[in-house]
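1. could you look at this predicted model? Sequence included:
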Amino acid sequence: MDGSLLTFFHSLLRYGVLLAVLGAGLLHLQGFLNRRPILNGERMLAIVALVLCHVQLVIGLALYFTTKSYALDSSSATGRFWKMEHLGAMVVAIILVTVGRGLSKRAKDERVKQQRVWVFYLIALALMLWATPWPFREIGHGRGWL
């Protein structure tokens, strides 16, 4: 598959990932604060967020290895961002989503289930937002929103 097509899908999917993780995190926070059990819609959104994160990771890794991003010089700001900051933060964020969902499934108490999802998902969201090369950041200057 063409690198520019993968880049387009990767850029487009980020909005789905961010919205799903944000939505799941906020819904579970609301459930936690209201002391209610997890609703089926909340559970489904958390699963959708998890799946989208993993699809985004696969596309990102395909981009990393097919566009020679791994060959960038780590001493330059651009190389360091793509090789270490973006890749590392996104992998950690996806691990947080995965662990949060897994710990939630294993918890016995409904309130603990809610808490684990919202804490892990919202920390992951903060990492994702930080590591995304937005057009208003120096590293994303000229890249566009898609």
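-> Perfect, thanks for sending it.
2. switch to C-alpha atoms for all contacts and neighbour counts from now on
-> Will do.
3. and the helix or strand harbouring residue 56, what's buried?
-> Using DSSP states H and E, residue 56 sits in helix 40-66. Neighbour-count burial for helix 40-66 flags 42-43, 45-54, 56-57, 59-60, 63-64 (criterion: 16 or more other C-alpha atoms under 10 Å).
4. now for it, which elements pack on it?
-> helix 3-33, helix 87-106 (3 or more C-alpha pairs under 8 Å, 6 or more residues apart in numbering; DSSP states H and E).
5. here's the one I want to compare it with:
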Amino acid sequence: MPAPFFIVKQLPVLPPSFYSADDVDFILPRVLELTFTSNTMAPFARGMGHVGAPFAWDVARRALLRAELDAWYARAYGLDRRQLEYVLDPHDVMGADYPSQTFRVLRKNEMATFGEYRTRRLVLAAYDRQEVAALRPVS
């Protein structure tokens, strides 16, 4: 049974009318590359207009694409850089003794694997690039 419309309107989701053609041109190829990594997704890829082979699973490339999307959506939801820093790691903004954490497991795993919280660095760098390029999501 579909949710009553008043519930849908209360969800923190950007409506389809928010997205311009430029927004779709930014989002669609990144989503396609992140999702079409197997022939089992070929019908989805064809539906998005892609006629090539599945994308190679490249860990570094996928991290960059996710970071670009994360930064784009942070801006679309109106977060400034400081707010995004807080979302990624409240300790960076509030201090080491702040009692809350976000993405604790992700940070721990990336520190062990990469010696840094790579997602934080990539997302903030993507955010900065998008600000300089003045990509649209600033409502």
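-> On my side now, so go ahead. Every value quoted in this text rests on a predicted model; they were computed, and no experiment measured them.
6. quick one: TM-score?
-> Their TM-score after superposition, calculated using TM-score structural alignment, normalised by the length of the second structure, is reported as 0.27; 64 aligned residues with a C-alpha RMSD of 4.6 Å.
7. CSV for the helices and strands packed on helix 40-66 of the first structure, including mean neighbour count and distance to residue 131 of the first structure?
-> Below are these laid out as CSV (neighbours: other C-alpha atoms under 10 Å; distance: least, C-alpha to C-alpha, whole Å):
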stretch, mean neighbour count, distance to residue 131 of the first structure
helix 3-33, 18, 12
helix 87-106, 20, 6
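8. right, and these - which one's nearest residue 130 of the first structure?
-> Nearest to residue 130 of the first structure among these is helix 87-106; the distance by C-alpha to C-alpha comes to 8.4 Å.
9. if I look at residue 29 of the second structure, how far off is residue 76 of the second structure?
-> Residue 29 of the second structure is 18 Å from residue 76 of the second structure, where distance means C-alpha to C-alpha, to the nearest Å.
10. picking that back up, okay, the angle between the helix holding residue 56 of the first structure and helix 3-33?
-> Going by axes from the mean of the first three to the mean of the last three C-alpha atoms, to 10 degrees, helix 40-66 of the first structure is angled at 150 degrees with respect to helix 3-33.
11. what is the subsequent helix or strand relative to helix 40-66 of the first structure?
-> Along the chain past helix 40-66 of the first structure, the next helix or strand (assigned with DSSP H and E) turns out to be helix 77-80.
12. the residue lying closest to residue 13 of the first structure once chain neighbours are set aside and residue 120 of the first structure, how far apart?
-> Excluding its sequence neighbours, the residue lying closest to residue 13 of the first structure (C-alpha to C-alpha, 6 or more residues apart in numbering) is residue 56, at 6.8 Å. Look at residue 56 of the first structure and residue 120 of the first structure: by C-alpha to C-alpha, they are 18 Å apart.
13. what do you get for residue 4 of the first structure?
-> Distance of residue 4 of the first structure to residue 120 of the first structure, given as C-alpha to C-alpha: 32 Å.
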